[in-house]
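Enquirer: Have a look at this prediction, sequence included:
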Amino acid sequence: MSVSIENLVTSGTFSLDGGTWEVDNNVWIVGNDTECVIIDSPHDADAIINQVRGRTVLGILLTHAHNDHIGAARQVAETVGAPIHLHPEDQVLWEQVYPGTTPDREITDGDEFHIGGVTLRAIHTPGHSPGSTCFHLETENTVFTGDTLFNGGPGATGRSYSDYPTILTSIRERLLTLPPDTIVGTGHGDNTTIAAERETLAKVSQ
């Protein structure tokens, strides 16, 4: 049975460094009729749980730990009975939302998650945050990039725990090496492709 990729958009706020902004976030659900994984859990736990439609959730995979990507994670995890996975370098951001706790499992570069006969591979791409991680679904020619790579270029690096040269290195060395027709499912906004973002990054100075 082939897997499907479902996109749900939830709305809420992003808060960091004393500022708060209204944002729309993409939630990605990869799976088949019986099992799935959830990539990011922002804002609206009920909407995410409804999108699961009773399937077994094998894991909640977080691209990073800014509050607008993890705010519903604990409620979703408790309801569907799934572990939360996060790269440990984002622990400081996780604790801004869930003080004194840790996610259920650590993500390391190269980790593989098997769902419905396909494999998601974790790619550590620091820069937007220290633990930012993308998930490559090679069989479906898709990579989920969180806030590392958008339609139009790199994610923001103007706030705490972000670094512009690091995100450029991550994108160039870890993402732009994927096949050019790879679809990029982002954390906010529209999809793009690796080919389109190669052109964008060619115009960006280090």
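Expert: The structure has been received and is ready for your questions. Numbers count the residues shown, from 1 in each chain.

Enquirer: from here on, contacts and neighbour counts on C-alpha atoms
Expert: Fine.

Enquirer: hey, where'd the strands end up in the chain?
Expert: All strands of the chain, identified by DSSP state E, fall at 4-16, 19-31, 35-39, 56-61, 84-86, 105-106, 112-115, 118-124, 133-137, 142-146, 149-150, 153-154, 183-186, 192-193.

Enquirer: Which residue lies nearest the spatial centre of this protein?
Expert: The residue lying closest to the centre of the chain (CA atoms, centre = their mean) is Thr63, at 3.0 Å.

Enquirer: Presented hereafter is structure B, for comparison with structure A:
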Amino acid sequence: MAGARIEHLVTSGTFSLDGGTWDVDNNVWIVGDDTEAIVIDAAHDAEAIARAVGGRTLRAIVCTHAHNDHIDAAPELAARTGAPVLLHPDDLPLWKQTHPDRAPDAELADGQVLTVAGVELTVLHTPGHAPGAVCLSAPALTALFSGDTLFAGGPGATGRSYSHFPTIIESIRDRLLTLPGETVVHTGHGDTTTVAAEAPHLREWIDRGF
């Protein structure tokens, strides 16, 4: 694990679904060392992400889900780097709304382990915000990459197509809040949090229909 680290950049663009479009800032996470890396959510700006990766070998471009703001730069980043784009197959209908002529390169599956720079990242299928939403658990880095499933302060949104509130609550309760409390949650938008900080609010989220 020597040298493995988490890097972060924020890219800006738009999120579009169900006929609406909103300006958004996205977190892009890079996990790796000085020689290789993976990118989690290639959002908006392939050039900026490629610049952050630099001369390292990009092993994979992992999509936590297929809302356009998380995948819009994925094909271009793949073309620049030769890295495969990985997506859970349940999110293919969403993917095709943004990239109808370019499929992902490989599927993500629950329990799959991705390895980069000696660090294992385990894929957790966490539907609710989107059918194929996944999180990546990296215990060696005390880290969880949650996409839009869990934020500082609550679950991801479930008010639009392909989303379901009871399902996201079940995913968070059963797959994420069971992780060690000190686990740092690296989110798709906004600030990081921890499992311990979010766990006490589960009942409150359910009661409020968050």
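Expert: Good, I have the coordinates. Since the structure is predicted, the reported quantities are computational estimates derived from the model, not experimental observations.

Enquirer: Kindly reformat the strands of the first structure as JSON lines containing distance to Lys203 of the first structure and mean neighbour count.
Expert: What follows is those, written out as JSON lines (distance: least, CA to CA, whole Å; neighbours: other CA atoms under 10 Å):
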{"stretch": "strand 4-16", "distance to Lys203 of the first structure": "29", "mean neighbour count": "15"}
{"stretch": "strand 19-31", "distance to Lys203 of the first structure": "27", "mean neighbour count": "18"}
{"stretch": "strand 35-39", "distance to Lys203 of the first structure": "30", "mean neighbour count": "24"}
{"stretch": "strand 56-61", "distance to Lys203 of the first structure": "32", "mean neighbour count": "23"}
{"stretch": "strand 84-86", "distance to Lys203 of the first structure": "32", "mean neighbour count": "25"}
{"stretch": "strand 105-106", "distance to Lys203 of the first structure": "35", "mean neighbour count": "15"}
{"stretch": "strand 112-115", "distance to Lys203 of the first structure": "33", "mean neighbour count": "16"}
{"stretch": "strand 118-124", "distance to Lys203 of the first structure": "24", "mean neighbour count": "21"}
{"stretch": "strand 133-137", "distance to Lys203 of the first structure": "23", "mean neighbour count": "27"}
{"stretch": "strand 142-146", "distance to Lys203 of the first structure": "20", "mean neighbour count": "25"}
{"stretch": "strand 149-150", "distance to Lys203 of the first structure": "15", "mean neighbour count": "25"}
{"stretch": "strand 153-154", "distance to Lys203 of the first structure": "10", "mean neighbour count": "20"}
{"stretch": "strand 183-186", "distance to Lys203 of the first structure": "19", "mean neighbour count": "24"}
{"stretch": "strand 192-193", "distance to Lys203 of the first structure": "16", "mean neighbour count": "20"}
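
Enquirer: Now tabulate these in JSON lines and tack on distance to Gly71 of the first structure.
Expert: Output for the strands of the first structure, formatted as JSON lines (distance: least, CA to CA, whole Å):
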{"stretch": "strand 4-16", "distance to Gly71 of the first structure": "9"}
{"stretch": "strand 19-31", "distance to Gly71 of the first structure": "11"}
{"stretch": "strand 35-39", "distance to Gly71 of the first structure": "13"}
{"stretch": "strand 56-61", "distance to Gly71 of the first structure": "12"}
{"stretch": "strand 84-86", "distance to Gly71 of the first structure": "12"}
{"stretch": "strand 105-106", "distance to Gly71 of the first structure": "17"}
{"stretch": "strand 112-115", "distance to Gly71 of the first structure": "22"}
{"stretch": "strand 118-124", "distance to Gly71 of the first structure": "21"}
{"stretch": "strand 133-137", "distance to Gly71 of the first structure": "17"}
{"stretch": "strand 142-146", "distance to Gly71 of the first structure": "15"}
{"stretch": "strand 149-150", "distance to Gly71 of the first structure": "21"}
{"stretch": "strand 153-154", "distance to Gly71 of the first structure": "23"}
{"stretch": "strand 183-186", "distance to Gly71 of the first structure": "18"}
{"stretch": "strand 192-193", "distance to Gly71 of the first structure": "26"}
